[in-house]
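K.L.:
predicted structure and sequence below. I'll ask about it afterward.
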Amino acid sequence: MASEYSLADVLERLYQNQLALEAAVMELTLWAEQQDASETGENVRGALSTIGENAGHIKQGLARIRGRAS
């Protein structure tokens, strides 16, 4: 049962949550921009850009952790 909660598995789930939140925030951003809240949309897109950049680093880190565990 302990293997169900390995560090790699927990980090993978956090990564999946991050991707889901990114998608949800993007949907809200598109809606806000349709409501003429373009400044808000620009601000959120900046934050989403950071999330996207970090996602690559997280994925690489997970691959390294999984490689060591094998």
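P.N.:
Perfect, I can see it now. Numbers count the residues shown, from 1 in each chain.
K.L.:
drop to CA atoms for contacts and neighbour counts, all remaining ones
P.N.:
Will do.
K.L.:
show me the helices in the chain, by range?
P.N.:
In the chain, the helices defined using DSSP state H lie at 7-34, 38-69.
K.L.:
adding another structure so you can compare the two:
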Amino acid sequence: MPNSDLLPSLLFKINENQLALEAAIMELTNRVEKRGASEVAENVRGALAAIDRNEEFIKMTLALMMTPE
């Protein structure tokens, strides 16, 4: 298997890790907010919004890369 065939699988796994980290950070953010740090929670949510904005594009691109020619 050529190394270039591994690239889509690698990117898929990196994306999975990114989504898992987003979920974990959001859980921590919710706890921080419950303890009264709502400004911090909003800042974190703002930073995580980039993951949400890019998720659909990443999924579509990975699907194209993983489609056999």
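P.N.:
Here it is on my side, so go on. Small disclaimer: the values here were computed from a predicted structure and weren't measured.
K.L.:
can you give me the TM-score here?
P.N.:
Overlay of the two chains. TM-score (TM-score structural alignment, normalised by the length of the second structure): 0.87; 68 aligned residues with a CA RMSD of 1.7 Å.
K.L.:
on that earlier part again, which among the helices of the first structure is found nearest to residue 1 of the first structure?
P.N.:
Smallest distance to residue 1 of the first structure across the helices of the first structure (CA to CA): 12.4 Å, for helix 7-34.
K.L.:
which parts of the closest one are buried?
P.N.:
Across helix 7-34 of the first structure, burial judged by 16 or more other CA atoms under 10 Å covers 8, 11-12, 15, 18, 22, 25-26, 29, 32.
K.L.:
chain center to it: distance?
P.N.:
5 Å (CA atoms, centre = their mean, to the nearest Å).
K.L.:
got a markdown table for the buried residues of helix 7-34 of the first structure, with distance to residue 48 of the first structure too?
P.N.:
Formatted as a markdown table, the buried residues of helix 7-34 of the first structure follow (distance: CA to CA, whole Å):
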| residue | distance to residue 48 of the first structure |
| --- | --- |
| 8 | 24 |
| 11 | 20 |
| 12 | 19 |
| 15 | 14 |
| 18 | 11 |
| 22 | 7 |
| 25 | 8 |
| 26 | 8 |
| 29 | 10 |
| 32 | 14 |
